[in-house]
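J.: Following is a predicted model, sequence given first.
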Amino acid sequence: MNSREDKLKAFDRLLTIMDELREQCPWDRKQTMESLRHLTIEETYELADAILEHNMDDIKKEIGDLMLHMVFYARIASESGHFDIADVLNTICDKLIARHPHIYGDVKVSGEEEVKANWEKLKLKEGNRSVLEGVPKSLPAMVKAQRIQEKARGAGFDWDNAEQVWTKVQEELEEFQSEVHSGNHEKMENEFGDLLFSLINYARFLNINPENALEKTNKKFIHRFTYMEKAVQAAGNNLHNLTLAEMDKYWDQAKNTEQ
């Protein structure tokens, strides 16, 4: 691994390159925070994909792409005199120190849950009006639900155990089925949302990340379906010509390739 000196040199190199690109490259000179925003979101998802794939080379690459974006935003802000990269780094350092009084102060904690609870209390002292204020509005709904639940737990609003949550899941499932039978689409949608929210809550109690779990299932389905397409094509046939029972045989073959 690199020494601290090497790490600082590498960061200084990135800052130098960023300055040169901003001053000399037509594309880089043209960029604004708004124009970079969607690219940053894309890079974040690419990092998330690499993490799920456990591909360390891609993780390294995607972290680098995101580091470039952070330096880029700071460089743009420095041009208008708002802040620079040193202000950014000092701000996060100050926040980390203030939010960890059990490390940098004399506060005693019993474990992870108390650290999380103290974190939310400290955020309220910093001026947040609600423990939910820090949940970004543009988060995907599943991730947002998970963060809402985690933050509510930090404020002490939570179930006592997983069994209680599972009972709630079953209750929401019954309510959803009831509305399906009623035929009222709006109520069906509302109850389906409640069911999903309760399942995400249950996953949290089991230490399962629902976003990761669903994405793994997505990838598994894609693998099996594309295998089936290729196998059917290799047999000189087309999916549209097969019955569901015939497709299931290829599907089972795809499943066997995962073992």
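T.: Received the coordinates, thanks.
J.: drop to CA atoms for contacts and neighbour counts, all remaining ones
T.: Noted.
J.: Tell me which residues touch residue 73, please.
T.: Shown in contact with residue 73 (Cα atoms under 8 Å, 6 or more residues apart in numbering): residue 33.
J.: what's the spacing between the helix or strand containing it and its chain's center?
T.: Under the criterion of DSSP states H and E, residue 73 resides in helix 56-79. Put simply, helix 56-79 sits 18 Å off its chain's centre (Cα atoms, centre = their mean, to the nearest Å).
J.: let's bring in a second model and compare:
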Amino acid sequence: MQPSRDISRLIEIMAALRDPDSGCPWDLDQDFSTIKNYTIEEAYEVADAIDRQDFSDLREELGDLLLQPIYHAQMAKEGGHFDIGDVIYGITEKLIRRHPHVFGDITEVGAAAAQGRWEAIKVEERAAKAAIKGDTAPSLLDDVPQVLPALARAEKLTKRAAKVGFDWPDFASVRAKVEEELAEVSEAQLSGDAKALNEEIGDLLFAVANLARQAGVDPEAALRDANSKFTRRFHYVEARCRQDQIEPAEAGLDRLDAYWNEIRAADKAQS
């Protein structure tokens, strides 16, 4: 078996790895549930390579991600459900159907018109799926994946609801809602009710996700950037502790804050 630029070789390799007689014992032990987490992880690693603008890593991570549908399709084939050809047919059919302005007779000008048509087709698709399942009243929220990170799912849920006018009228209104939820968090904390505190913090995070959407900010990306900033600044704090020959745990909050304020000031000077 030799490497190849042809995707058919990847399909052959995956089939060989899953061969009951001569395949890899680890690969043979896997199922959809155990591979699912790898699929999610590989998608995040692709996103990370893009954020770092590391195209060598991106090429490798895209390969790892590409393996995932091949893996799932091989297991589905073994179970008699579908194969990779069915997957490819399905996505090509969907792309052709959702782009009638490219592959059909509809003439549209501009990205906004194309996006509107795309959304209208998706509404039709949701209704068709619901009919197949016997659900005569499909919800706008039915196909928002449960597996999405909670912050990203909150943004998507509010975006869907906004399509039918269920939305705050402006940024100031959502900001007021965030302030209201923060006050309710404080009340729950003072009450000592752990369940209520959990619920109110969830409501606050949901409101913040809505605030980000109103501001045109991707909350998941914004939080990811904040995590990166915190990590970079904390690395500086640790380096300053080493420079002063003191363990972070023994430095005390005042000294750690002083180091933190140094890197904050440096960041502001560069912005």
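T.: Right, received. Where do you want to start? Please read these numbers as outputs of a predicted model, since none were measured by experiment.
J.: So after superposing, what's the score?
T.: After superposition, the two chains reach a TM-score (TM-score structural alignment, normalised by the length of structure 1) of 0.82; 252 aligned residues with a Cα RMSD of 2.8 Å.
J.: picking that back up, and the helix holding residue 73 of structure 1, what's buried?
T.: Neighbour counts over helix 56-79 of structure 1 (16 or more other Cα atoms under 10 Å) mark 58-59, 62, 65-66, 68-69, 71-77 as buried.
J.: Equivalent analysis for stretch 218-226 of structure 2, please.
T.: Neighbour counts over stretch 218-226 of structure 2 (16+ other Cα under 10 Å) mark 218-220 as buried.
J.: Structure 1: matching residues for that stretch?
T.: Per TM-score structural alignment, the counterpart of stretch 218-226 of structure 2 in structure 1 is residues 209-217.
J.: now what about that stretch, what contacts it?
T.: Outside stretch 209-217 of structure 1, the residues that reach it (Cα under 8 Å, 6+ apart) are 52, 142-143, 200, 203-204.
J.: How about stretch 105-121 of structure 1?
T.: By Cα under 8 Å, 6+ apart, the list of residues contacting stretch 105-121 of structure 1 reads 99-102, 131, 151, 153-156.
J.: repeat that with 6 Å
T.: Applying Cα atoms under 6 Å, 6 or more residues apart in numbering, the set of residues contacting stretch 105-121 of structure 1 from outside is 99, 101-102, 154.
J.: Tell me the helices and strands packed up against whichever strand or helix holds residue 43 of structure 1.
T.: Here residue 43 of structure 1, judged by DSSP H and E, is contained in helix 33-53. Applying 3 or more Cα pairs under 6 Å, 6 or more residues apart in numbering; DSSP states H and E, we find helix 33-53 of structure 1 packed against helix 56-79.
J.: where exactly do the helices run in the stretch 51-200 of structure 2?
T.: Here the stretch 51-200 of structure 2 has its helices, by DSSP state H, counting those that start in this stretch, at 55-78, 84-98, 100-103, 111-132, 150-162, 171-191, 194-214.
J.: and of those, who's closest to residue 227 of structure 2?
T.: helix 150-162 (13.9 Å; Cα to Cα).
J.: Helix 194-214 and that closest one, what's the angle between them?
T.: Orientation note: helix 150-162 of structure 2 sits at an angle of 60 degrees relative to helix 194-214 (axes from the mean of the first three to the mean of the last three Cα atoms, to 10 degrees).
J.: so where in structure 1 does helix 150-162 of structure 2 end up aligned?
T.: Going by TM-score structural alignment, helix 150-162 of structure 2 sits over residues 141-153 in structure 1.
J.: hmm, who's touching the matching stretch?
T.: Contacts for stretch 141-153 of structure 1 (Cα under 6 Å, 6+ apart): none.
J.: Excluding residues flanking it in the chain, which one is nearest residue 71 of structure 2?
T.: residue 14 (6.5 Å; Cα to Cα, 6 or more residues apart in numbering).
J.: And the helix holding residue 43 of structure 1 against structure 2, how far off on average?
T.: Helix 33-53 of structure 1 differs from its equivalent in structure 2 by a mean of 2.3 Å after superposition (mean Cα distance after the TM-score superposition for structure 1).
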